[in-house]
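K.L.:
Predicted coordinates and the sequence they were generated for:
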Amino acid sequence: MKNSTSLPLSYSEKQQKTNGLAQLYINLLNEFKNKQTGYATIAIIAQSCIGSAAAMLLLMSNLHDLSKMTLLFFVTILCMGYNAAVLAQLKSKTTFNILLVSLLFSCSIIIANLL
């Protein structure tokens, strides 16, 4: 460390730098847990709209039919999975994780088809 030109970071500074995204996830999860009924209702509407936009863009795309239907299957299953998790009243963390996966997958399909 004698010839090092960088400043040594304390443990808390290292932890704070590496856990920025994890801290955001924890904050969002805690907020979702506190007001789960309201957020779950709003999220059903939002992820259903985003999922339907992804399905529409998939059906309009020039992909091969098998790959188009496979992606459409995954969009539909993930959207239905979140709706089922809310109706089954699964744990907040499980429901929130399914919501994130559904939204990320649908948004990636939308972005991929728009490019």
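P.N.:
That came through, no problem.
K.L.:
contacts, neighbours, all on C-alpha from now
P.N.:
Fine.
K.L.:
what residues does whichever strand or helix holds I44 touch?
P.N.:
Assignment of secondary structure by DSSP states H and E places I44 within helix 36-60. Residues outside helix 36-60 that contact it (C-alpha atoms under 8 Å, 6 or more residues apart in numbering): 32, 68, 71-72, 75-76, 79, 82-83, 86, 92, 99, 102-103, 106-107, 109-110, 113.
K.L.:
ok, structure two:
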Amino acid sequence: MTLYNKYLKIFEKSFYLYISFGILLSSCVGGVAAMLVLMNGSGPLEMFELFLITCVAMGYNTAVLADLKPKITYNILLGSVGVSLLIILLNIF
């Protein structure tokens, strides 16, 4: 069993617990990423990064509100946190 499948099973088992945790995680990591982007300026590249962060964070919230299947919601959560972490790393260095 891969690490992905292991955590997907855990996510599916306690779906309603983890969607609220996911909203907090996605929003907080997205907020940190947005703060770091805006600390670097407000040019077109920074505004595109801010747009991207907002879209992926709201994408997870939309998946939760639309009551999508747990696997789809989990994948969107991973994508949201992954994109936000990538932008954090790009703006730190």
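P.N.:
Arrived safely, thanks for sending. Note that the structure is a prediction, hence the values are computed from the model and not measured.
K.L.:
Structure 2: helices as residue ranges?
P.N.:
For structure 2, the helices defined by DSSP state H cover 3-13, 15-39, 44-65, 70-92.
K.L.:
before we move on, back to that, filter the contacts of helix 36-60 of structure 1 down to the buried ones, PyMOL style.
P.N.:
Applying 16 or more other C-alpha atoms under 10 Å to the contacts of helix 36-60 of structure 1 leaves a buried subset, and the PyMOL line that selects it is:
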select buried, resi 32+68+71+72+75+76+79+82+83+86+92+99+102+103+106+107+109+110
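K.L.:
what's the counterpart of L58 of structure 1 in structure 2?
P.N.:
L58 of structure 1 maps onto V37 in structure 2, with residues paired by TM-score structural alignment.
K.L.:
meant to ask about M80 of structure 1, not that
P.N.:
With TM-score structural alignment as the criterion, M80 of structure 1 lines up with M58 in structure 2.
K.L.:
count of neighbours near that match?
P.N.:
M58 of structure 2 is flanked by 17 other residues according to other C-alpha atoms under 10 Å.
K.L.:
Nice, that's everything, thank you.
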